[in-house]
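> Requesting a structural model of the entry that follows:
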Amino acid sequence: MKRIGLIALAAFIGGAAALGGYKWMEHKNDNLLSFADQQKVLFASNAKISSAGAVDFVEAAAAVSPAVVHIKTSYSGGGERSSSPMDMFDFFGGGGRKMQRAPRAASGSGVILTPDGYIVTNNHVVDNADKIEVILSDRRKVSATIVGKDPNTDLALIKVDATDLPVVKMGNSDNVQIGEWVLAVGFPLDLQTTVTAGIVSAKSRSIGILARDQQQPSEEDFEEYQRTGKMPARAANTSIESYIQTDAAINPGNSGGALVNANGELVGINAAIASQTGTNVGYGFAIPVNLAKKILDDFRKYGAVKRGYIGVTFSTLDADLAEKLNVKDNSGLYVNEVLPGSGAAAAGLLKGDIIKKIDGNIIYDSPDLQEKIGRLSPGDKVELTYSRNGQLKDTRVTLKGDGAATKPEAIAKNGGSASIEKLGASFAPASAQLKNKYGAKSGVVVTGVVPGKIFDSLDISKGLLVTAVNGRPVNSAKDIEAALPQSRNGMTTISGVTAEGKFTYSF
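Sure, this is the predicted structure:
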């Protein structure tokens, strides 16, 4: 009997050890998964024919509300910052992005994505904040740090030190249909958790709020085009606007909150309203969750967005523009310019081509293209259908990184060991005050970046603090020159720090 007891005890201990080891490995591998894949572990597959779900919103509201948090931010007094899109956006063009004295405090909303505290919100909710506090559904107040933020999509990912948090299930925004019911959940006007209902009024809506100064070509542009045959160069619009429009009541404070379908699945992140008064008049806009998934995964992996580009500037065709350009098509995207060294140039696209489809999906307006490209990364391929001289043609475009004709990997392979000249940057010794601010013992400040070279390709911008090269502390350009040949296995490593945290690049 004693022997049987020992065997049972040994079996119990072995089983507990195996289960504990499994749980440890499961937690260790969490960060290797995308947010969408990680959530598959949390939610059983529940396929439905329609994204709309039941008409009764009680279950959806009960499931989502605990995982939508109140975000409070504070700012140093006396600074200047641009007003948030939620607060000042005027659908009819007035007001807008005026500069105003920064408030000492502001608030918004956020959506918990994982039990260990990753939370999505808007960039404008946390941008330039000195302190970020998150109030959870159980009234706990916890500090948050920024993992990554992107003004081009108005998305940000923050992290709190907490466990076993409630989570909102990510849905599929491609399945959202115009006319279906949705709920907006957040903390409007500093109220407690508030749920409002409405329908999806439109999809792929661009409202120009993220890049007001990047407009369609002007009358003068078309006059020059007719005179010279060349469309004037315009600043590239890197913002991505393809909003879900809803008439669910959204007000200041809802920024970063959840837009969910009647199944309680997250389909959008509330971002802006159209109003002349600053409060709801029936037009709210949310960032599609399918676009957010890619951006948020990049934040967690790299701390920034790795965005791919086709490499064209374009105008959305309509009857008036087609007449001015003397083209027969009145739908699609008219290519104004193909950037040298871009994926579009390599694929054979030319000025005057009209992009009609991407991966078989018809392109009606710029958001149709921008959102789909915004979900992809440098190196990904897309199938484009375009019209040239009235004939449809197909081509495959390999996306390239922001502003770079060559990807960083190619630069490293072709360039051999790096030098300051190949880095394409200039440096100055960091001041003691700057090093103290970031807790760094060494450092140089990037004072300039050469377009098309390694630092430009890696998105290392002017003003960043570089603390080490190949593991060696650097305090001058001479230190960098001396450290560069000390690479291991042909790889060069650049380390530094920003306001968002430490970074390391290897190439």
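> Could you use CA atoms for every contact and neighbour count after this?
OK.
> Return the residues in contact with Gly452.
By CA atoms under 8 Å, 6 or more residues apart in numbering, the contact list for Gly452 reads Gly403, Ala404, Ala405, Thr406.
> let's see 7 Å
Gly403, Ala404, Ala405 (CA atoms under 7 Å, 6 or more residues apart in numbering).
> now it: how far from Leu384?
26 Å (CA to CA, to the nearest Å).
> List the ones among the contacts of Gly452 that fall in strands.
For the contacts of Gly452, not one is inside strands, with DSSP state E as the criterion.
> Let's have those residues in JSON lines, adding neighbour count and distance to Ser377.
Shown next, in JSON lines, are these (neighbours: other CA atoms under 10 Å; distance: CA to CA, whole Å):
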{"residue": "Gly403", "neighbour count": "20", "distance to Ser377": "14"}
{"residue": "Ala404", "neighbour count": "21", "distance to Ser377": "13"}
{"residue": "Ala405", "neighbour count": "19", "distance to Ser377": "15"}
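> Another sequence for comparison is provided below:
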Amino acid sequence: MKKFSSLLLVSLLSGAMTLGGYKLLVENNDSKKSIITDAAASSYTRPVGLTAENLDFTEAADKAVHYVVHVKNVSYRTVTNPIMEFIYGYRGGQQQEQVGTGSGVIISEDGYIVTNNHVVKDAQDLEVTLNNKKVYKAKLVGTDSKMDIALLKIDSDEKLPYTTFANSDNVKVGEWVLAVGNPYNLNSTVTAGIVSAKARNLGENSIQSFIQTDAAVNPGNSGGALVNTNGELIGINTMISSMTGSYVGYSFAVPSNVTKKIVEDIMEFGNVQRGILGIEGGELNAAASKELGVNDTNGFYVNRVSKGSGAEKSGLKKGDIIVKVDEAAIASYADIQNVLNTKRPNDQVKVTFKRDGKLMTVPVSLSKNDTFSTEIKGLKLENIDATDKRSFGLNYGVKISEINNGRLKPYADDLEGGIILSIGNVKATNVETVSRALENLGEDQSVQVDMITKNGQRLRLII
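A predicted model of the protein is given here:
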């Protein structure tokens, strides 16, 4: 009997231990498995950066509408009646008023305003209306047609609300932004979108480097503000991409860092000071890399270095692949311009490039744009300066400083000092434009050149 009782006790203890072990190991593991599964599931379904707080634009909009203004451009033209002149000998005409409108951004409490150059172009009278409906006469301080920026000034007895400039280099693709302006004369209009791209170049020969956004921008928004969610200025809305003239998807803004530098130049020097590396070339991609025989498909390939430029003095040469300027990664010429547009002549930048598979970094002092020259097809070319523009009555062109082309040498006295206006169908806005147009031609190909001689005579050459 005693033996049976001992056996029963052992059996009960064994059963209890087995049951306890099952509870401890199996069910606990199932519980852990359930917790891990739930956590994993929640990480996939959790919204990223889209909380209600992040989508509240009211504070930013309230700031921006007070420093964004309505700009009215008034010009006059004389309208004549040829029939009246022929029948009655009537001479003269009737003055007809033309009105254009846009937006502007107050950048100082004493009344300096940034807008687009095309908003104020050819204006004879400028009028600015604030958000509080007060109207002021404005004067034009200066313009930069290449970047489409203009600076205005109004005189007010009171301190005005103004924007602070954000660092546009810190803007990220996907970031929420607001476009504030006066489309179709609808004052204080705010639209929202995201940054779609940075360093967007809309023309092959453009020096511009835009912020692209899908915030709705329409006629009248030009010159208005592109702001971040803190209400700080990150760009000046400039144009839209549209087949109809109205918003259909994307708009473009001049970055705030570029705008700020242009304004400072106009106020300090009276014009814009631009620095250049002194290189020519093109961005790499699969097709270009194959044609050039290089392995890299990203970066800017240097095809020519200008004599006497900062790039030449720093040792850059044909075949180098620029991958970084200062801290900015370089994938295209627009990326380089995005950095250089905030620099002045004699400023120094760090250029990182690949040569023979090795990375190298050198400091490069920027040259003045007006002194940039190159020689191609026996023509030594340089950008025209302010004196040339006044003398010829031009706002663009490329000067022929020397002729070494054997076929054109006999005409050197007539051609040297002349201004090239176009190469083929390409407007000669600067040396880089002309060089690129000529570079695309084969050795045996000819091209038509329209120019004006130093004596003011219009010529058409075939070179």
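> returning to what we had before: and which of the contacts of Gly452 of structure 1 is nearest to Gln370 of structure 1?
Ranked by distance to Gln370 of structure 1 (CA to CA), the contacts of Gly452 of structure 1 are led by Gly403 at 16.3 Å.
> Tell me which residue of structure 2 lines up with that closest one.
For Gly403 of structure 1, the aligned position in structure 2 is Asp370, judged by TM-score structural alignment.
> Could you find the closest non-adjacent residue to its match?
Excluding the flanking residues, the one nearest Asp370 of structure 2 by CA to CA, 6 or more residues apart in numbering is Asn383, at 5.2 Å.
> Residues contacting stretch 292-307 of structure 2, please?
278-286, 289, 311-312, 317-323, 330-333, 373-374.
> which among these end up buried?
Taking 16 or more other CA atoms under 10 Å as the criterion, what is buried in the contacts of stretch 292-307 of structure 2 is 278-285, 289, 311-312, 317, 319-323, 330-333, 373-374.
> Look at Asn116 of structure 2 and say how many residues are nearby.
Asn116 of structure 2: 27 surrounding residues under other CA atoms under 10 Å.
> What's it aligned with over in structure 1?
Per TM-score structural alignment, Asn116 of structure 2 is aligned with Asn122.
> go on, Ile403 of structure 2?
Aligned counterpart of Ile403 of structure 2 in structure 1: none (TM-score structural alignment).
> how far away is the nearest residue to Ile403 of structure 2 once chain neighbours are set aside from Phe300 of structure 2?
Nearest non-adjacent residue to Ile403 of structure 2, counting by CA to CA, 6+ apart: Leu379, 4.9 Å away. Between Leu379 of structure 2 and Phe300 of structure 2 the computed distance is 26 Å (CA to CA).
> which of those two has more neighbours?
Set Leu379 of structure 2 next to Phe300 and count neighbours by other CA under 10 Å: Phe300 wins out with 28 against 18.
> If you tally nearby residues, what's the number for the aligned partner of Ser242 of structure 1 in structure 2?
Counting by TM-score structural alignment, Ser242 of structure 1 corresponds to Ser209 in structure 2. By other CA under 10 Å, the residues close to Ser209 of structure 2 number 26.
> ok, and the closest non-adjacent residue to Ser209 of structure 2?
Here the residue nearest Ser209 of structure 2, using CA to CA, 6+ apart, is Ala199, at 4.6 Å.
> Could you do Asn285 of structure 2 as well?
With sequence-adjacent residues excluded and distances taken as CA to CA, 6+ apart, Asn285 of structure 2 is closest to Thr297, at 4.5 Å.
> And Asn131 of structure 2, by the same measure?
Using CA to CA, 6+ apart, the nearest residue to Asn131 of structure 2 is His66, at 5.6 Å.
> Which position in structure 2 pairs with Asn251 of structure 1?
In structure 2, Asn251 of structure 1 lands on Asn218 (TM-score structural alignment).
> circling back to that earlier point, you'd agree the residue nearest to Asp370 of structure 2 is up against Thr433?
No: in this structure Asn383 of structure 2 lies outside contact range of Thr433 using CA atoms under 7 Å: 10.4 Å.
> These two: which has the busier surroundings?
The neighbour comparison of Asn383 of structure 2 against Thr433 (other CA under 10 Å) goes to Asn383, with 23 against 20.
> Now do the contacts for that one.
Counting by CA under 7 Å, 6+ apart, Asn383 of structure 2 makes contact with Asp370, Thr371, Phe372, Ser373, Val398, Lys399, Asn430, Val431.
> Hmm, Asp385 and the fifth one touching each other?
No: Val398 of structure 2 sits out of contact with Asp385 when judged by CA under 7 Å, with a separation of 9.4 Å.
> Those two: who's more crowded?
Val398 (27 against 16).
> how far away is that one from Asp388 of structure 2?
10 Å.
> Count the neighbours of the counterpart of the residue nearest to Asn131 of structure 2 in structure 1 for me.
If you follow His66 of structure 2 across to structure 1 using TM-score structural alignment, you land on Pro66. Residues near Pro66 of structure 1, counting by other CA under 10 Å, number 18.
> ok, now Asp297 of structure 1?
21.
> tell me the SS of the aligned residue in structure 2 for it?
Using TM-score structural alignment, the partner of Asp297 of structure 1 in structure 2 is Glu264. The three-state label given to Glu264 of structure 2 by DSSP: H, G, I helix; E, B strand; the rest coil is helix.
> And the contacts of Asn383 of structure 2, which is closest to Met243 of structure 2?
Among those, and counting by CA to CA, the member closest to Met243 of structure 2 is Asn430, at 28.4 Å.
> Which residue in structure 1 occupies the aligned position of the closest one?
Going residue by residue (TM-score structural alignment), Asn430 of structure 2 aligns to a gap.
> do Thr164 of structure 2 as well
Alignment note (TM-score structural alignment): Thr164 of structure 2 maps to Lys169 of structure 1.
> Next up, the contacts around that match.
Taking CA under 7 Å, 6+ apart as the criterion, Lys169 of structure 1 is in contact with Gln39, Glu265, Leu266.
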